[in-house]
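Participant: Sequence isn't available, so here's the structure alone:
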């Protein structure tokens, strides 16, 4: 069975309307905005990307501690993509004809450099994760986020 489209978050239904008149999830989970620490297994390129996007996602009110694994997967895909592209560029310096995109087998046949497939797969993974966080123009058009309120806990309205 083929899965349908991802459900729209309740706060977006409230803002954009609910044309299907489906019941709204009034108990939708909301995570507290936070910047999680990057996992130790990330490569240097992945950590650099983590640091670049984590603050931006936090400022948009999108990032929380629970998102650590998803952001790590995005950062690792980015790191693999960069590493593969660097390796292809290095090979391109020696191979002016194909620019490192093709290699010769032991039989002398030309085939696509496996690094090209690695780079393409990592880029596809990276873009899929980026869309989950609203880091593409089309994904951003579907998000209505509010920056976290400094020092304010939403529960304070009820318990303070």
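Facilitator: It's in. The model shown is predicted, which means the values in this text are computed figures rather than measured ones. Numbers count the residues shown, from 1 in each chain.

Participant: contacts, neighbours, all on C-alpha from now
Facilitator: OK.

Participant: Stretch 104-111: end-to-end distance?
Facilitator: 6 Å (CA to CA, to the nearest Å).

Participant: the longest helix in the chain is where?
Facilitator: Longest helix in the chain, counting residues (DSSP state H): helix 68-94.

Participant: List the buried residues in the next helix or strand after that one.
Facilitator: As assigned by DSSP states H and E, the chain's next helix or strand after helix 68-94 is strand 102-104. Using 16 or more other CA atoms under 10 Å as the test for burial, strand 102-104 gives 102-103.

Participant: structure B:
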């Protein structure tokens, strides 16, 4: 969206990737990255098992292992991670149904109609992209979130006095 802070133009590279590359652009690196306490590990939500979401459970285990191993998963991310895992489960179910039934199915009136599972696939794919980006499951998304953290600072001396 043009004109939105942090959203227009090319997505920024994560600071860690810039440092690994030797900061080829020689621009200042983001020093205001937010610091949250990372989790060492977290159990699968009980309700995943209660409502029989086996793929969501597997994705939770695999994703938390990776995110916790990198120190990237915090308590503030857990509800978004739940949404991501559930979206993955339902997306996979829709993919299987389309593979079995095809793109066109018989409608209520007996004529051919677009398989409703295609719409479900698209909606869950969108949820996967949105929540995955919020979790920083792609490097550019993590960098964009980090880059916006320091934007609200003010040079107002009174604000500095209040905040100290």
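Facilitator: In hand now; what should we look at? All values derive from a computational prediction rather than experimental measurement.

Participant: hmm, back to that, so how far is the longest helix of structure 1 from its chain's centroid?
Facilitator: Its chain's C-alpha centre lies 14 Å from the corresponding centre of helix 68-94 of structure 1 when counted by CA atoms, centre = their mean, to the nearest Å.

Participant: what's the matching residue for residue 135 of structure 1 over in structure 2?
Facilitator: With TM-score structural alignment as the criterion, residue 135 of structure 1 lines up with residue 137 in structure 2.

Participant: Next one: that match relative to residue 143 of structure 2, how far apart?
Facilitator: 11 Å.

Participant: When these two are compared, which one has more neighbours?
Facilitator: Neighbour tally, residue 137 of structure 2 and residue 143, criterion other CA atoms under 10 Å: the higher count belongs to residue 143, 20 against 16.

Participant: So the more buried one: helix, strand or coil?
Facilitator: helix (DSSP: H, G, I helix; E, B strand; the rest coil).

Participant: Now name the helix or strand holding residue 41 of structure 1.
Facilitator: Counting by DSSP H and E, residue 41 of structure 1 is part of no helix or strand.

Participant: What's the local residue count around it?
Facilitator: 10.

Participant: Translate it into the numbering of structure 2.
Facilitator: Checking with TM-score structural alignment, residue 41 of structure 1 has residue 47 as its match.

Participant: Nearest residue to the residue nearest to the spatial centre of structure 2 in space, ignoring adjacent ones along the chain?
Facilitator: In structure 2, the residue lying closest to the centroid (CA atoms, centre = their mean) is residue 132, at 1.9 Å. The shortest distance from residue 132 of structure 2 to any non-neighbouring residue, by CA to CA, 6 or more residues apart in numbering, is to residue 84 (6.5 Å).

Participant: pretty sure that neighbour contacts residue 124?
Facilitator: No: look at residue 84 of structure 2 against residue 124 with CA atoms under 8 Å: they stay out of range, at 9.1 Å.

Participant: The two: who's more crowded?
Facilitator: residue 84 (26 against 21).

Participant: Would you enumerate the residues in contact with that one?
Facilitator: Counting by CA atoms under 8 Å, 6 or more residues apart in numbering, residue 84 of structure 2 touches 127-128, 131-132.
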